[in-house]
Structures are given as C-alpha cells and as structure tokens.
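Asks: here you go, sequence then predicted model.
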Amino acid sequence: MSKQELVVLGQEQADGCCPTLATAPLDEERAADLAKVFKALGDPVRLRLLSMIASRDGGEVCVCDLTPAFELSQPTISHHLKLLRQAGLIDCERRGTWVYYWLLPGMLERLGDVLRVPQPTGGRG
C-alpha cells in the first residue's frame, strides 16, 4: 500500500465505512482527541461515574445521587464530572440547587466503533 492509499482513522473511506484502530493508523489530531477521552476514562472514579450516568433509567442523574456512591467529597465528585464533560463524554444542566448529568448521544457507540476489531470475511490462507 502506498502512502497515498493509506487510510487514516477518523476519515471516511470511499465505501462510507469508518476505519478502526485495527484497520488504519490514527492521524495526529484524532489521536489527540481520543487520548483526552481515554485519559478521562483512565481513572476508576470517572469510569464508575460514567457507568452510573450511562446506565441510569431515564438517561440522566442528579449529582446528589452520584455523590453517596463514593467516599469522596462533593467538590471532588464535581471535579471528576467536569473532566468527563471536558472530554466530551457527558453534559449537564443546573436545575435549582442540583446539577443533572447525561451521556452525550452516541458517545459509547463511537468509542466502541473505534475499538472494534473487524471480523474476518473469509477463511485463512
């Protein structure tokens, strides 16, 4: 494959399919964007928070329901949530005293698509 034919992850191919980590190299910008997301997910507290938000019936959760699940202060939980927001994983809205969080639509699917390993279409050799 020549350099001109090299597909870069994050760019759509001619057939409309997006490449994965297993099928094409990342370009510099896409690698930097994904690194922010994976860095945010690299902390057990943030990973648990994301899971609690994503799995919540109704699609959103109040910070008042998240904080008791941890032996951390409310400001520390808010800091972790801020990092998840900055990574583009969640969003929030203040309603009176409380802040409600939800997973941004399609975010888990996009992460899954990047990490997906394509299934072989034929036999080996």
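Replies: Here it is on my side, so go on.

Asks: rest of the way, CA atoms for contacts and neighbours
Replies: Will do.

Asks: quick one, strands of this structure?
Replies: Listed in chain order, the strands found in the chain under DSSP state E are 60-62, 90-95, 98-103.

Asks: out of those strands, nearest to residue 35?
Replies: When these are ranked by proximity to residue 35, the top entry is strand 90-95, at 16.2 Å, counting by CA to CA.

Asks: can you give the contact residues for that closest one?
Replies: 50, 84, 85, 99, 100, 101, 102, 103, 104 (CA atoms under 8 Å, 6 or more residues apart in numbering).

Asks: quick check: buried residues in it?
Replies: Under the neighbour-count criterion of 16 or more other CA atoms under 10 Å, strand 90-95 has 90, 91, 92 buried.

Asks: alongside the first one, take a look at this:
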Amino acid sequence: MDDRRNAGPARQAAAECCPLALGPLAAADADRMAHRLKALADPTRLRILSLIAARGCESVCACELLDALDVTQPTVSHHLKKLVEAGLLQREQRGKWAHYTVERSAVAELQAFLALG
C-alpha cells in the first residue's frame, strides 16, 4: 500500500500545507512531473495550453491556433507535439487537421503538486 495515502493526521495536516509533506516523490513520479514542467517552461506552450483549456471540454483544431499565436504551422505543430508527449494534451486526427483537448488528469496532478496550501 502507498504510505502517502495512509498517513496519520499530523502528516495529512502537513500535506494540506505542502503536497510534498507526505514524503518524497518516487523516481517515476519525479520524472513524469519534470517532463511536464519542462514542456510548460516555454511561453508559446503555456499560451497553447491556456488557449485550449479556455475552451473547456471542447476540442480545438490546430488550425485555430495559428491566428491566435501569430506563428507558423510547423511551429505550432512542434509545440503541440511536445505538449502531447508530456501528457498534457490529447490529440485526435480529423481529416487533414488534428484536434486537441486538455488531459484533465495531468493538469490536476500538476495543480496538486504545485499547490502550496
């Protein structure tokens, strides 16, 4: 069983203040988080994620991002690929264009990790 989930009241209270208070991250969790954070360390990728997230559950065509970002199609495709590889976006091919939605569980995991109380 995961010791982090079975923490006593004192450790649970500490965890409300800081998510890492339940213990250090496992190596696989640290690798996954680092990969996601690295993907978000680029301003264009942050903008892409925010533009797609702003649409809620509705998917966004890559073609819609071109005008909003004022960058070329290859640049948008490169950044979208990085966000998909990091597990932050889901990609669905529809004919010529790909459509993207936010991977809610990945964003929720990042939010929990970054929450400081």
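Replies: Received, thanks. Computed from a prediction, not measured in an experiment: that's the story for all the values here.

Asks: let me see the TM-score of these two.
Replies: Comparing the chains after superposition, counting by TM-score structural alignment, normalised by the length of the second structure, produces a TM-score of 0.80; 108 aligned residues with a CA RMSD of 2.3 Å.

Asks: about what we covered before: for the strands of the first structure, give me a markdown table that also has distance to residue 37 of the first structure.
Replies: Shown next, in a markdown table, are those (distance: least, CA to CA, whole Å):
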| stretch | distance to residue 37 of the first structure |
| --- | --- |
| strand 60-62 | 20 |
| strand 90-95 | 11 |
| strand 98-103 | 13 |
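
Asks: quick one: contacts for the residue nearest the centre of the second structure?
Replies: When CA atoms, centre = their mean is applied to the second structure, the residue found nearest the centroid is residue 88 (3.6 Å). By CA under 8 Å, 6+ apart, the contact list for residue 88 of the second structure reads 36, 102, 103, 104, 106, 107.

Asks: looking at these, spot the one nearest residue 5 of the second structure.
Replies: Residue 5 of the second structure lies nearest to residue 106 out of these, by CA to CA, at 19.0 Å.

Asks: that older thread, out of the strands of the first structure, which gets nearest to residue 78 of the first structure?
Replies: The closest of the strands of the first structure to residue 78 of the first structure is strand 98-103. By CA to CA, the value is 9.6 Å.

Asks: so how far is residue 39 of the second structure from the nearest residue to residue 21 of the second structure once chain neighbours are set aside?
Replies: Of all residues beyond its chain neighbours, the one nearest residue 21 of the second structure is residue 15 (4.9 Å), with distances taken as CA to CA, 6 or more residues apart in numbering. For residue 15 of the second structure, the distance to residue 39 of the second structure equals 26 Å [CA to CA, to the nearest Å].
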